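Enquirer: can't give you the sequence, but here's the structure:
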């Protein structure tokens, strides 16, 4: 199967527009999809009434729209599920157990992911000193990731 060249990816969606616009567009496409699917279902059950449900045609999403919907969903998820949210929660006093429960994971995995994010942020700072985590911030994050439940 040959893939068309102009496929939207989550990266395309992320860089094309701010997350607020991504959410608006996602909601537009999801509503259009739900409306088309509802009409098909009503027609299939014999319950469709143009006077009650509207006589307008509700075409299903195109292949391009389905791809865009998927790309937007992935971009939104990656944006709002950003590892910095864990960092800020920890700084505010949220425990590792609470974070693991909230993200439906276990503490070792959450700590490991946090440590990897902190390492990446420190590496970023080494390349670009005005970005990422300084050595001191990285050391504090590493200590936070290694902190035992009894130390909290």
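Expert: Thanks, I have the structure now. Please read all numbers here as calculations on a predicted model, not as lab measurements. Numbers count the residues shown, from 1 in each chain.

Enquirer: C-alpha from now on. contacts and neighbour counts both.
Expert: Noted.

Enquirer: any chance you could map the helices in this structure?
Expert: Remark: helices assigned in the chain by DSSP state H are 10-16, 19-45, 50-53, 63-80, 84-91, 96-102, 107-127, 135-146.

Enquirer: okay, the ones you listed in TSV with mean neighbour count next?
Expert: As requested, the helices of the chain are exported to TSV (neighbours: other Cα atoms under 10 Å):
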stretch	mean neighbour count
helix 10-16	15
helix 19-45	15
helix 50-53	9
helix 63-80	17
helix 84-91	15
helix 96-102	16
helix 107-127	17
helix 135-146	16
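
Enquirer: gap between residue 69 and residue 10?
Expert: For residue 69, the distance to residue 10 (Cα to Cα, to the nearest Å) stands at 10 Å.

Enquirer: ah, wrong one, I meant residue 75
Expert: Separation of residue 75 from residue 10 (Cα to Cα): 5 Å.

Enquirer: if I look at residue 139, how far off is residue 146?
Expert: Residue 139 sits at a distance of 11 Å from residue 146 (criterion: Cα to Cα).

Enquirer: same question for residue 75.
Expert: 30 Å.

Enquirer: same question for residue 53.
Expert: Separation of residue 53 from residue 146 (Cα to Cα) stands at 58 Å.

Enquirer: okay, one more to line up with it:
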């Protein structure tokens, strides 16, 4: 395997771990605290802003590294063949869904924080972060399946 592919895998997986971990922490560590009213608006806004920045950066880096890996390891024909190609395309779809859910969830929080509220925006964002967490876990599952499959 070429060194650029190895480096691509490492960077891709590093940002996948950071992104999924941050989303899961937001869902199970921050949102419940905010729903209980046990965090002030300023720290909640700061955490939300940092998550959004991390999410956008991770999505961009994963898009670039994933595109490079796909270009090096697949052709259009092999991307349409099961099981590897379908898993890669599934991963791309899940990546887009997760990015969208995080965007909407953070926007729900930001809108409520402008009104100096904590509980309501946390409650309104919760379904989006729960969805993003499910998608994050699905992405990790698909990645594990891809790792376990031999290349043709």
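Expert: Everything's here; your move. All figures in this text were calculated on a predicted structure; none of them were measured in a lab.

Enquirer: TM between them?
Expert: In this superposition the chains share a TM-score of 0.31, using TM-score structural alignment, normalised by the length of structure 1; 73 aligned residues with a Cα RMSD of 4.2 Å.

Enquirer: helix, strand or coil for residue 53 of structure 2?
Expert: Each residue gets one of three states, and residue 53 of structure 2 gets helix by DSSP: H, G, I helix; E, B strand; the rest coil.

Enquirer: how about it, what does it touch?
Expert: Contact criterion Cα atoms under 8 Å, 6 or more residues apart in numbering gives no residues in contact with residue 53 of structure 2.

Enquirer: let's see 10 Å
Expert: Taking Cα atoms under 10 Å, 6 or more residues apart in numbering, we find residue 53 of structure 2 in contact with 47, 59.

Enquirer: distance of it relative to residue 145 of structure 2?
Expert: In terms of Cα to Cα, residue 53 of structure 2 sits 29 Å off from residue 145 of structure 2.

Enquirer: likewise for residue 11 of structure 2?
Expert: 18 Å.

Enquirer: these two: which is more packed in?
Expert: Of the pair residue 11 of structure 2 and residue 145, residue 11 is the one with more neighbours under other Cα atoms under 10 Å, namely 17 against 13.

Enquirer: let me know the helix or strand that the more buried one is in.
Expert: Here residue 11 of structure 2, judged by DSSP states H and E, is contained in helix 3-25.

Enquirer: quick check, residue 86 of structure 2 in contact with residue 76.
Expert: No - taking contacts as Cα atoms under 10 Å, residue 86 of structure 2 lies outside contact range of residue 76: 11.4 Å.

Enquirer: who has more neighbours out of these two?
Expert: More crowded of residue 86 of structure 2 and residue 76, by other Cα under 10 Å: residue 86, with 15 against 10.

Enquirer: what about that one, is that helix, strand or coil?
Expert: Relying on three-state DSSP, one would call residue 86 of structure 2 helix.

Enquirer: who touches both of residue 69 and residue 10 of structure 1?
Expert: Shared contacts of residue 69 of structure 1 and residue 10 (Cα under 10 Å, 6+ apart): residue 75.

Enquirer: would you check that residue 133 of structure 2 makes contact with residue 99?
Expert: No - with contact defined as Cα under 10 Å, residue 133 of structure 2 does not reach residue 99; the gap is 11.1 Å.

Enquirer: between those two, who's got more neighbours?
Expert: Legend: neighbour count by other Cα under 10 Å for residue 133 of structure 2 and residue 99, higher for residue 133 (24 against 21).

Enquirer: and the more buried one, which helix or strand is it part of?
Expert: Element membership for residue 133 of structure 2, per DSSP H and E: helix 119-148.

Enquirer: show me what that helix is packed up against.
Expert: helix 3-25, helix 31-35, helix 84-114 (3 or more Cα pairs under 10 Å, 6 or more residues apart in numbering; DSSP states H and E).

Enquirer: next up, the contacts around residue 66 of structure 2.
Expert: 5, 8-9, 11-13, 60, 72, 88, 91-92.

Enquirer: need those in CSV with distance to residue 19 of structure 2, can you?
Expert: Formatted as CSV, these follow (distance: Cα to Cα, whole Å):
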residue, distance to residue 19 of structure 2
5, 21
8, 16
9, 15
11, 12
12, 11
13, 10
60, 11
72, 24
88, 18
91, 14
92, 15
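
Enquirer: buried subset of those, written for PyMOL?
Expert: Buried members of those, defined by 16 or more other Cα atoms under 10 Å, are picked up in PyMOL with:
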select buried, resi 5+8+9+11+12+13+88+91+92
